[in-house]
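**Q** please find the sequence and the predicted model below.
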Amino acid sequence: MTRTPTARTDQRAARPASRREDIADAAIDLFLERGVAATRVEDILTAAGVSVGSFYHHYGDKLNLAATVYLEHLQRFQSDLLAELDRHARTEDAVRGLVLAYLRWAGADPRAMRYMHHCRESSVTEISEGEEARLKQGFYGRLADWIGERAATGELRALPHEHSLALWLGPAEQLIRAALDPFGHIAAPDLDALVAHLTDAERVLADAAWEALRRPAPGDDADQARQ
């Protein structure tokens, strides 16, 4: 049976969070280093400097902690990107802005981004899958609606939403995954090098997203037909 994490960001917004955050911070470091299965609760308690009672009060058990931390970071990431989308009235600014927000979010909190991408053991996925599906449905549904509205006005190409989303955010996601994957083809950079790496990619990926999504002008169509 799938369990639902007991912790939800909106439910705890008004509660004191220092001990809870200490536990989450220590757990992320250990989960990334060892994996969730190989991390003991005792290791988290020692690293966080908290008592057993505090741990179980905030999270209940280790798997619920791992799932909750994942879901809360996912929700924060999605909320930040949607807030960026709402900041822009012009379609081009919004397309470019979301790419920049994605890259800058990873540069500002690479540990959280790496956890979201790479710390997905089956026992944790089973607990989080229901809430994760709800969050992703809301996030991608909102982006799809926005794309549909802009396509209807003729500002964006009329593509299947899955294609538009892949062209929009797919390159940034792939770049970030490669940069944060300790077993990938790119050597793991230190924080300054990572931020520089992502910053260097901002212009080219934002340009590419806009060129891929914008509706071609009549002259562009003729040029493409001749090529």
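**A** Nice, I can see it.
**Q** drop to CA atoms for contacts and neighbour counts, all remaining ones
**A** OK.
**Q** which stretches of this protein form helices?
**A** Shown for the chain, the helices assigned by DSSP state H span residues 18-34, 41-48, 52-59, 62-87, 91-108, 110-118, 122-152, 161-180, 191-213, 218-226.
**Q** the residue nearest to residue 22 when sequence neighbours are not counted: neighbouring residues, count only.
**A** Spatial nearest neighbour of residue 22, excluding adjacent residues (Cα to Cα, 6 or more residues apart in numbering): residue 48 at 5.4 Å. Residue neighbour count, defined by other Cα atoms under 10 Å, stands at 19 for residue 48.
**Q** residue 48 and residue 20 touch, don't they?
**A** No: with contacts defined as Cα atoms under 8 Å, residue 48 does not count as touching residue 20, sitting 9.4 Å away.
**Q** contacting residues around residue 201?
**A** By Cα atoms under 8 Å, 6 or more residues apart in numbering, residue 201 lies in contact with nothing.
**Q** gap between it and residue 177?
**A** 14 Å (Cα to Cα, to the nearest Å).
**Q** go on, residue 147?
**A** 25 Å.
**Q** between the two, which has more neighbouring residues?
**A** Taking neighbours as other Cα under 10 Å, residue 147 and residue 177 compare with residue 147 leading, 23 against 18.
**Q** quick one, what contacts that one?
**A** For residue 147, the contacting residues are 156, 161, 164, by Cα under 8 Å, 6+ apart.
**Q** isn't the second one right next to residue 141, touching?
**A** So that's residue 161. No: applying Cα under 8 Å, one finds residue 161 not in contact with residue 141, separated by 9.4 Å.
**Q** who's more crowded, these two?
**A** The residue with more neighbours, out of residue 161 and residue 141, is residue 161; 16 against 13, by other Cα under 10 Å.
**Q** next up, a second structure to put side by side with the first:
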Amino acid sequence: MQTADLLERAFPGRRAELKRDIFRKALALFNEQGIEATTIEMIRNECQTSVGAIYHHFGNKEGLVAALFFTAMEDQMRLREHCLAEATTAEQGVKALIYSYVDWVDGQPEWARFQYHARFAVTKGPFKDELANRNTTRNRQLWQWLSTAQQGEALQRYPAELMFSLIIGASESYCRAWLSGRVPTSPKVHRELLAQAAWRSIVGA
């Protein structure tokens, strides 16, 4: 249901029904079988459609992986922007980033699991420049927001490209551990502790 909700947000309407179905079946196969082991034929069988229909929407397997990855990325960004809209200080902004990050992982574990696994493939594949451009834009916008918010002067000593990693690092590590089953407790349970730790790691308090 969570996957369907995400896809409905990203691709609403009856005309996008086949695209959503391909996404849904591909996501499940990539997570179950692995990205390398999953073939277009396997996805076709699950969707009961033609290979041509899949290629029409995504070009090839690399295009499908990238499309799934960017869809997850954009959904995550929507939640982040919603949380940031309620923040006025840099501290509130940093904590909003953590809240949105762990809440999204908790709410979309299959997408988050795929996102972690697919990042390397997208980084090294034909869509690496698009990913780099999206990350650069995201980091620049985040830096501009944080540096101009109240308390933003505390962050001026950090390079813009380093900021997101400094803030999210611990939360990402815990989320990966939860998704892999190494820890049993959802990151959402620890969201406040993770948010406080992120802010303290930046201001040194």
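**A** Here it is on my side, so go on. For clarity, every value in this text was computed on a predicted model and none was experimentally measured.
**Q** what's the TM-score here?
**A** With the length set by TM-score structural alignment, normalised by the length of the second structure, the two chains reach a TM-score of 0.80; 195 aligned residues with a Cα RMSD of 2.8 Å.
**Q** how close does the aligned residue in the first structure for residue 139 of the second structure sit to residue 78 of the first structure?
**A** Taking TM-score structural alignment, the alignment pairs residue 139 of the second structure with residue 140 from the first structure. In this view, residue 140 of the first structure and residue 78 of the first structure are 9 Å apart by Cα to Cα.
**Q** and residue 93 of the first structure, by the same measure?
**A** 18 Å.
**Q** also residue 196 of the first structure?
**A** From residue 196 of the first structure to residue 78 of the first structure the distance is 23 Å (Cα to Cα).
**Q** what's the answer for residue 219 of the first structure, then?
**A** Counting by Cα to Cα - residue 219 of the first structure and residue 78 of the first structure are separated by 37 Å.
**Q** which one of those two is surrounded by more residues?
**A** Remark: of residue 219 of the first structure and residue 78, residue 78 carries more neighbours, 18 against 9, as counted by other Cα under 10 Å.
**Q** tell me how many other residues crowd the closest residue to that one other than its chain neighbours.
**A** Distances taken as Cα to Cα, 6+ apart place residue 139 nearest to residue 78 of the first structure, at 6.5 Å, with adjacent residues excluded. By the measure other Cα under 10 Å, the count of residues near residue 139 of the first structure is 16.
**Q** now do the one 3 residues further on
**A** When neighbours are counted by other Cα under 10 Å, residue 142 of the first structure registers 13.
**Q** over to residue 20 of the second structure?
**A** 21.
**Q** was I right about it contacting residue 7?
**A** Yes: using Cα under 8 Å, residue 20 of the second structure is in contact with residue 7, at 6.1 Å.
**Q** do you know how far the residue most central in space within the second structure is from residue 10 of the second structure?
**A** Most central in the second structure under Cα atoms, centre = their mean is residue 73, positioned 3.9 Å from the mean C-alpha point. Counting by Cα to Cα, the separation of residue 73 of the second structure from residue 10 of the second structure is 11 Å.
**Q** and what of residue 85 of the second structure?
**A** For residue 85 of the second structure, the distance to residue 10 of the second structure equals 20 Å [Cα to Cα].
**Q** tell me which of the two has more neighbours.
**A** Shown here are residue 85 of the second structure and residue 10; by other Cα under 10 Å, residue 10 has more neighbours (15 against 11).
**Q** need the contact list for the more buried one.
**A** 71, 75.
**Q** 10 Å instead, please
**A** If you count contacts by Cα atoms under 10 Å, 6 or more residues apart in numbering, residue 10 of the second structure has them with 4, 16, 20, 71-72, 74-75.
**Q** repeat that for residue 196 of the second structure.
**A** Contacts of residue 196 of the second structure by Cα under 10 Å, 6+ apart are 91, 94-95, 98.
**Q** which position in the first structure pairs with it?
**A** Aligned by TM-score structural alignment, residue 196 of the second structure pairs with residue 207 of the first structure.
**Q** how close does its match sit to residue 94 of the first structure?
**A** Distance from residue 207 of the first structure to residue 94 of the first structure, counting by Cα to Cα: 12 Å.
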